[in-house]
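fold the following, please.
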Amino acid sequence: MEVLRGMVDYRDVLRLFISVAAIFNTNGVTSRLLFAAINTSVNITCNTTQHEKQFQIVWKKNETLLTTADGVLQDGTFSIKNVSLSHHGTYTCQMGREGRVLEFITLTPGYPPGKLIISCRVVCFSKPVQCSWRLAEETFLTTTYNVTYTPNKKTQGGELPVCRRTIDMMCEIPNSIPLFQQIPERLTVTASNGLGSSSNTLLFILEDIVKPDIPEEVVATRNCDNFNLRVTWKPPATWNSTIFLKYIVRFKMLNQLDWNEVTVVQENQLNHKISNEFSEMIVQVAAQDANEDGEMSSWSMVAKTTACPHKGKPTVISVSSCSGFSQFHPKKTIHSVQSKGSQSVTSLCALKLALLNLGILLLA
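Okay, the predicted model is just below:
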């Protein structure tokens, strides 16, 4: 089996021939695993002796007889022109339909490993570095990973630290990495399966990969006397560095699309006052290293303010139902409107205006 090294895109190796991963022998019948790249052609050849070749070779897949419609049958070879996931299964070749089974072949279609994506993060400069990796494309094959960590220098005890595997696709580096170094750390991951392998290396400096956890206990309190909004929070429990954090506070009205942002950079300041006249607001807080190294944390859960009791304000009332009056203003005095040589406005209209005026005076 050929092993592919370096950064490999599976599309560059789709023409790769089948690869035999293992050969077994059960009760005198050979069993083997066979890998084939999807969208390529594969020839499954039966392991026969010269004597057995004199008999007709019959192929079955999962105990179902195969015909030329399933693939090309020739000289004891079953050919698949365009391999897909549907071709996965156990193929058997035997001498005639009821004859002796000569070999079991398990065909597994898939892709060799392609591009590897590696990332490392530390939530505080004193905490272990967490690294993870993933393949950009699915291989549909069992894939194993080998991880190599190359530090900038040895630990104080002279031992070479390693990235200890924690869970699948993750490892942890004990944090003995110094700050402000010029030469980066190196983490190399190699992915391998039955069709090949690929590798990638991440170079990183500690302060470039810091990303604090989310600020905790974010609370927004409204002062209903002056409508000021006071936001308070606590730093992430995982942050115990001597380097302090800055905080980004964003807020908006409940149904507004765009956020407003302010940055709090004073050391140990864990609150901020927002002056506005809107009673219902939502607020979120994020944290970042004060030197702006690394990344900003994710946003906290939304904190929502409660609405203040409504305070009445002078109201402008429009009146359009009475002839001769287009608008009524509370601050204006109502006078009888008469036409020269004619009667006053109808008593019904005057009554309406009088009642309206009385209601406004009571509100005031």
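
contacts, neighbours, all on C-alpha from now
OK.

residue 251 sits in which helix or strand?
strand 245-253 (DSSP states H and E).

I'd like to know which elements that strand is packed against.
Using 3 or more CA pairs under 8 Å, 6 or more residues apart in numbering; DSSP states H and E as the contact definition, the elements that strand 245-253 packs against are strand 260-264, strand 281-289.

and among the ones you listed, the most buried is which?
Comparing the helices and strands packed on strand 245-253 by mean neighbour count (mean count of other CA atoms under 10 Å), strand 281-289 ranks first with a mean of 24.

picking that back up, tell me which of the helices and strands packed on strand 245-253 approaches residue 194 most closely.
Evaluated with CA to CA, those place strand 281-289 nearest to residue 194, the distance being 43.5 Å.

what comes into contact with the closest one?
If you take CA atoms under 8 Å, 6 or more residues apart in numbering as the criterion, strand 281-289 is touched by 210-215, 218, 220, 231, 233, 235, 243-254, 294-305.

start to end distance for stretch 24-31?
Across stretch 24-31, the terminal residues are separated by 5 Å (CA to CA, to the nearest Å).

and it, which residues are buried?
Using 16 or more other CA atoms under 10 Å as the test for burial, stretch 24-31 gives 30-31.

so which residues make contact with that stretch?
Outside stretch 24-31, the residues that reach it (CA under 8 Å, 6+ apart) are 23, 32, 101-106.

and this one, please, so the two structures can be compared:
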Amino acid sequence: MKWMVIVALVLPAWSSPCSSTAGRNGEEGLCHVQHGALGTDLLLRCNAPGGRVEWRVNGTKVAASEAAAGGDKDQLLLQNVSPAQEGEYSCHHPGTGKTLRRIRLRVGSPPEKPAVECWAVSYPQTVNCTWKLASEPRLETYFITTYRHGMGAKENECVQPGAGASSCSISDIQMFSITPYVLNVTAVNPLGATMNLFPFIVEQIIRPDPPEDLRVSPIPGESKKLLLEWQPPSSWPFPQYFPLKYFIRYTREGANSNRTIGPYEQTSFILTGIRPRAVYHVQVAAKDFTDYGDYSTWSPLVSGTPWTQP
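Take a look at the predicted model:
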């Protein structure tokens, strides 16, 4: 199946504040923000009408490089730029010291393709999607998140919880649809934009959150049994209509291996045949009752000891 998507990006006005340090004559000049890609050569331009200028970085004088293009003397060439070269550059009249231009240099990389995953943790209400970049671009990066249900369908926003978030949610889910949803996550920063298309069928990505409030309790008079009780994940909205099944993993303290049993439909279980006075560590996982999707992660470990004769 081939997907063809046309994305129109409206880039923001990238900005980074310059310091309030004034020039020698009290004139700050116009402050510009310039972005450079790590490891490349970067040319800073003063655009001075008279030719030669004096360059400073964070107030300290630096030697100007001879520019190859046009022989201009008001340019500063930075080779193989690195984060150490970030800062506020300014060019000045060599005689009066008047500030002619100020440049805030930011160094980083264009964003890599986001790694995306989506799970229906609140089926059938919501699909939650997350993403991350393989490496930190060092520049302000934001994400455009949209989705379609079928290629001819309207493009909708996948709602992010806030600015700079790395997650979004889709709430108008159509159950048992064989038409894939396609999520488009586009990472954008001043050096470029990269997108990832993530198609999915809702029922194939069902994965509940782990069960909650697991309790491991002794049973009075029973030295070889433990009572396990838990609750469905609070993010699973309708357990009475969309039930879950549960798996139990337990191990005796000091043992080299654990044991997994299940699935069970109920939210309690009596663990039998265990050693008296021994400490047992227990976890529970959940899955959609109809076996769609994947198991949840295991619940946090809870420990307990069988009843001991007073």
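
output the helices and strands packed on strand 245-253 of structure 1 in JSON lines; the columns should cover distance to residue 175 of structure 1.
Compiled in JSON lines, these are given as follows (distance: least, CA to CA, whole Å):
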{"stretch": "strand 260-264", "distance to residue 175 of structure 1": "29"}
{"stretch": "strand 281-289", "distance to residue 175 of structure 1": "18"}
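
out of these, flag the one nearest residue 97 of structure 1.
Going through those one by one, with CA to CA as the measure, strand 281-289 comes closest at 70.2 Å.

mean shift between the closest one and structure 2?
Once the two are superposed, strand 281-289 of structure 1 sits an average of 1.0 Å from its aligned residues in structure 2 (mean CA distance after the TM-score superposition for structure 1).

tell me how far that strand lies from the chain's centre.
Relative to the centre of its chain, strand 281-289 of structure 1 is centred 20 Å away, using CA atoms, centre = their mean, to the nearest Å.

and residue 116 of structure 2, how many neighbours?
18 (other CA atoms under 10 Å).

next one: residue 117 of structure 1
Neighbourhood size, residue 117 of structure 1 [other CA under 10 Å]: 15.

tell me the residue in structure 2 aligned with it.
Residue 117 of structure 1 maps onto residue 115 in structure 2, with residues paired by TM-score structural alignment.

its match and residue 147 of structure 2, how far apart?
For residue 115 of structure 2, the distance to residue 147 of structure 2 - CA to CA - is 16 Å.

same question, residue 252 of structure 2
Counting by CA to CA - residue 252 of structure 2 and residue 147 of structure 2 are separated by 47 Å.

still on that earlier bit, just among the contacts of stretch 24-31 of structure 1, which is most surrounded?
Highest neighbour count within the contacts of stretch 24-31 of structure 1: residue 104, with 24 neighbours (other CA under 10 Å).

residue in structure 2 matching that one?
Using TM-score structural alignment, residue 104 of structure 1 pairs with residue 102 in structure 2.

what helix or strand is its match on?
With elements taken from DSSP H and E, the one containing residue 102 of structure 2 is strand 99-108.

could you say what helices and strands the next helix or strand after that strand packs with?
Towards the C-terminus, the helix or strand next in line after strand 99-108 of structure 2, according to DSSP H and E, is strand 115-122. Contact analysis of strand 115-122 of structure 2 by 3+ CA pairs under 8 Å, 6+ apart lists strand 126-132, strand 192-200 as its packing neighbours.

what does the longest one correspond to over in structure 1?
Residues 196-204 of structure 1 are where strand 192-200 of structure 2 aligns, taking TM-score structural alignment as the criterion.

centre of the chain to the matching stretch, how far?
The offset between the C-alpha centroid of stretch 196-204 of structure 1 and the centroid of the whole chain comes to 21 Å, using CA atoms, centre = their mean.
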